[in-house]
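J.: generate a structure from the sequence data that follows.
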Amino acid sequence: MNPEHGLPLPQRYWAILVVALGITLAVLDGAIANVALPTIARNLHATPADSIWVVNAYQLAITISLLPLASLGDRIGYRRVYMSGLALFTVASFGCALSGSLASLAIMRVVQGFGAAGIMSVNTALVRMIYPSDHLGRGISINASVVAISSVIGPTVASGVLAIAPWPWLFAINVPIGVAAFALGWRSLPRTPGHRRPYDFLSALMNAAVFGLAITAIDGLGHGEHRPYVAAELIVAGAIGYFFVKRQLTQTAPLLPVDLLKIPVFSLSVATSFCSFTAQMLAFVSLPFLLQNAFGMTQVMTGFLMTPWPLVIVFIAPLAGILSDKYSAGVLGGVGLAIMTAGLLLLATTGAHPSPFDIAWRMAVCGLGFGLFQTPNNRQMLSSAARDRSGAASGMLSTARLSGQTLGAALVALIFGLAPQQGATIALIVAALFAAAAAVVSMMRLTQHKVPETPASV
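T.: A predicted model of the protein is given here:
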């Protein structure tokens, strides 16, 4: 396979279908678990607070293992990591369906999270191998569309399944899809050789400690955990992080891609992604409270009015992918995030008695801006790394997204704790500030020279 030319047709279509199926499973499983928490808690005789671990265990496992698995993909090949993650996710889904207690379900969710991390850590690296270099943006746009579609249908799928079957079927439906995706992937995914450098297990453990403690501390800060505990977690995370980064600076292919972060356009793209996903999560978590508590919307109407944002992304992402193959990510991202900022401010300043249309078109503006930014930004991150560091770039892409989403959710909880009456409006204003910061950072890339793609060392 010539890496510059991608896979031949029709193998390319089958391969991108496998990538899309894997991402769908990983994203859907996060969304459906949120909706099903009350039902799971009642069935397993668990308290609502304890049942949160069904969500947290999954998210934490993904976050601490993304970069280690991305580094492993650079070493042993992206196909192996992706296929192993898909297999583990499928087996763990079956285990979740058979769980009879909250403890066993939480353990299976940890295993499932590691499988999802295997999928997420290298999926964009695989896209880079599947598509020709001059069509890379179109391939990445498929990822963005799939994530958006999965976000749209997640709550609907969960509600539909729970209407006709008990909660274990939420996880059982993953099994046939996972098996089919594995069979297709075995035949179609590209084989990419890795390198012979030994794997840095100590760095993987340090990475897990730093991200695990940092995410736990941020979440605890938002949910009112005792401040001394939060401070202790942050201090320990900072101390381990210092030695972790120091160790990475001595590595030729570091697990934390400090070599890539030294490339200005890459680090600016990471910062843009982090700020924009923080803004998105601030909005997504706070908007249901605004719509239901302030505007008196029903739960059904809230779900309906939240849909235009991801729905517009589904349509704008392919166009953004085509544009990203021709125009600067700095411009496309800056314009898109400026539009998103405007949409968030419009939502924050909506009158006291808005009509559904007033909310819907503002949500669509946010989706338009976010969709215009996302694909070009992801393409820039991936193409600014050498081909044999595609796994590290892919892992950093997912890490920036998840870290931003975690901070956004924690900030909403913190804002609501400080200002319960005006919390939703304040959260939207803070989201607009993060989106505006992301737009500025995105435009800063225009001062950087484009980094040429390194031809294949894979």
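J.: could you use CA atoms for every contact and neighbour count after this?
T.: Noted.
J.: what about stretch 47-54, how long is it end to end?
T.: Stretch 47-54 has its terminal residues 12 Å apart, counting by Cα to Cα, to the nearest Å.
J.: can you list contacts of that stretch?
T.: The set of residues external to stretch 47-54 that reach it, using Cα atoms under 8 Å, 6 or more residues apart in numbering, is A33, L37, P38, I40, A41, L102, L105, A106, R109.
J.: now do the same contact list for A31.
T.: Counted by Cα under 8 Å, 6+ apart, A31 has contacts S151, G154, P155.
J.: in contact with the first one: list those residues for me.
T.: In this structure, S151 makes contact with V27, L28, A31, P310, judged by Cα under 8 Å, 6+ apart.
J.: pretty sure the first one is touching V147, no?
T.: Yes - contact between V27 and V147 holds when scored by Cα atoms under 8 Å: they sit 6.6 Å apart.
J.: tally of neighbours for R187?
T.: As a burial measure, the neighbour count of R187 was computed by other Cα atoms under 10 Å and equals 11.
J.: just the strands in the stretch 1-150 of the chain please.
T.: Under the criterion DSSP state E, counting those that start in this stretch, the stretch 1-150 of the chain carries no strands.
J.: to check against the first, give me the structure of this:
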Amino acid sequence: MSQIGRPPCEESIVLEGAPATPCAMRLRRWTLVATILGSSLAFIDGTIVNVALPSIQRELNAATSDAQWVMEAYALFLASLLLVGGALGDRFGRKRIVMIGASLFTLASIGCSLSWAMEPLIIARAAQGIGAALLVPGSLALISATFPQSERGAAIGTWSAFSGITAAIGPVIGGFLVEHFSWRWAFLINVPVGVVLLAICAAKVPESKGVTKAGNIDVWGASLVTIGLGGVVLAFIEAPSRGWSTAPIWGSMAAGVVALLLFGLVEARVASPMLPMALFRERNFAVANVLTLLLYAALGGSLFFLPLNLIQVQGYGATAAGAALLPFIAIMFLLSRWTGGLVDRFGSRLPLVTGPAIAAVGFVLLALPSSHSSYGTAFFPAICTLGLGMSVTVAPLTTTVMNSVAKDLAGTASGINNAASRTAALLAIALFGFILTLVFNATLNSELRKLHAPAELVSTVLAQRQKLAGITIPGGYGEVTVAAMKQAVKASFVSGFRWVMLLSTALALLSAVSASMFTDGKDVRRQRHSP
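T.: Presented below is the predicted three-dimensional model:
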């Protein structure tokens, strides 16, 4: 759930693609089916796994930091290698790279389902992320490579409709499988989809490559950004348990920062960079990506912890938790056409200030529920408000990104913005987890001092503090004492969760402020020259 709905600019990757290679209508239809299946793999995985995390944590006796790594290992390689995956498809064949990505993703899903401990699960999730980085951009590029410009709009409409359905039913199906069978089915559900996708690609999808000779693959850039993001994420996730003064933590942070600085230097000098720095000379493009980083950090970081709150604190089943965000998805789906015309009517600035501001109200409302709050009065209004804010933002943001650069760079620009949204969520989950853990520990210490519970019970609880709300209270004590201890754990998590929501509010407001820096408040016209 840390990546609910489609990231910004995803549709534009298709609309602004290269001229299509002529092929029969029958093959176009099969290509569209393959594209829908390929996107569905990523959508389903992104929404199901978060619902399964409490069950994984409980069965594998894992700390919350381990649960973070289940998401972060996947997100790290997807965000770092997304642009490289698109370049590989252009150079070596989009169908070929999609099939390699789908094969790796499917095999890694089986590996996840067979994991007996957190370490092999996290490794398998990393492999899934690499597969997704090959699969996602390639599957979208297949539409632009197969459908002529005049037919892409209709193809996109079909793809978008099925993507919306997938985003809606994915968490519910995942929750049902986790609740009634096992969390392992949250990964096994990918296998039949992957097998069908491979069969269709092999038999029905035509191969295509970039229309011009591609440059060298930016291996240095991909390596440095992966090391850089990985180092920063590792430091924030592991610091609460190891401490910032330990060599692995400060060393990891230092290595990450240095690698990211080197990444910027390399991208400014290589002939075929994965991140063309010249694009950021265009003010609107730079501002749009700052807005994306801030807002999607707020969204991705907060939605990672919401299912943990619903399941471990509020007592929801996995199915109910999976269905909790259906209003968010429904609002974005229903308002997508209306919000797509906001830039034409009002310019870019107004919707991109208003949307994040509305989202900020949604985050504030999510900070209000206690450890015993009903969905209808506490979470539903917040989720609807958040959905409205994101609906007002996403389509105008996509339009602004696409209109801020020359037409021949539109595909690159959309890919960068798409990767920015995923990177933002990756970093936010690590940072928010660090903050939540600090607040949880401080609050739990305070709550336990008030209880005057038996010393051995307190020691048992504190020994599990890395599980946060997943702490198990042992039996053998009075019912009142156990109930009070459970409430202390829940209250501590809610306290940390509120800080996360307030930080999300601040990031959303900052993204609204950044939108005020757009140079064109009334009209957005495509630039006639490259940066």
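J.: do you know how far the counterpart of T400 of the second structure in the first structure is from I140 of the first structure?
T.: Alignment note (TM-score structural alignment): T400 of the second structure maps to Q380 of the first structure. Taking Cα to Cα as the measure, Q380 of the first structure and I140 of the first structure are separated by 11 Å.
J.: tell me which of these two has more neighbours.
T.: Each of Q380 of the first structure and I140 had its neighbours counted (other Cα under 10 Å), and the higher figure belongs to I140 (30 against 25).
J.: the more buried one and G321 touch, don't they?
T.: Yes - assessed by Cα under 8 Å, I140 of the first structure is found in contact with G321 at 6.8 Å.
J.: joint contacts of these two?
T.: Here I140 of the first structure and G321 have T375 as joint contacts, going by Cα under 8 Å, 6+ apart.
J.: can I get the contacts of A31 of the first structure in TSV including distance to L60 of the first structure?
T.: Written out in TSV, the entries for these read as follows (distance: Cα to Cα, whole Å):
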residue	distance to L60 of the first structure
S151	19
G154	20
P155	21
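J.: who touches the counterpart of L177 of the second structure in the first structure in this structure?
T.: The pairwise alignment with the first structure assigns L177 of the second structure to V161, based on TM-score structural alignment. The neighbourhood of V161 of the first structure, defined by Cα under 8 Å, 6+ apart, consists of W167, W169, L170.
J.: V98 of the second structure: neighbour count?
T.: 33.
J.: trace it over to the first structure, please.
T.: Correspondence of V98 of the second structure to the first structure, assessed by TM-score structural alignment: Y82.
J.: separation between the closest residue to that match other than its chain neighbours and Q59 of the first structure?
T.: Leaving out its chain neighbours, the residue that sits closest to Y82 of the first structure by Cα to Cα, 6 or more residues apart in numbering is I119, at 4.9 Å. When Cα to Cα is the yardstick, I119 of the first structure and Q59 of the first structure sit 14 Å from each other.
J.: higher neighbour count, these two?
T.: With neighbours defined as other Cα under 10 Å, I119 of the first structure and Q59 compare such that I119 has more, 32 against 22.
J.: next up, the contacts around the more buried one.
T.: If a contact means Cα under 8 Å, 6+ apart, then I119 of the first structure has G22, I23, A26, V81, Y82, M83, G85, L86 as its contacts.
J.: P168 is in contact with L98 of the first structure, correct?
T.: Yes - L98 of the first structure is in contact with P168 according to Cα under 8 Å; the separation is 7.0 Å.
J.: compare those two (neighbour count), which wins?
T.: Applying other Cα under 10 Å to L98 of the first structure and P168 shows that P168 carries more neighbours, namely 19 against 16.
J.: count of neighbours near the closest residue to the more buried one other than its chain neighbours?
T.: Excluding the flanking residues, the one nearest P168 of the first structure by Cα to Cα, 6+ apart is A97, at 4.2 Å. A count of nearby residues for A97 of the first structure, using other Cα under 10 Å, gives 20.
J.: all helices for the stretch 151-300 of the second structure, in order.
T.: Under the criterion DSSP state H, counting those that start in this stretch, helices of the stretch 151-300 of the second structure are mapped to 185-188, 190-204, 219-242, 247-267, 283-308.
J.: quick one: the last one to the first structure mean distance?
T.: Mean deviation of helix 283-308 of the second structure relative to the first structure after superposition (mean Cα distance after the TM-score superposition for the first structure): 2.4 Å.
J.: grab the longest helix from the first structure for me.
T.: In terms of residue count, the longest helix belonging to the first structure (DSSP state H) is helix 11-43.
J.: list the buried residues in that helix.
T.: 11-12, 14-33, 35-37, 39-41 (16 or more other Cα atoms under 10 Å).
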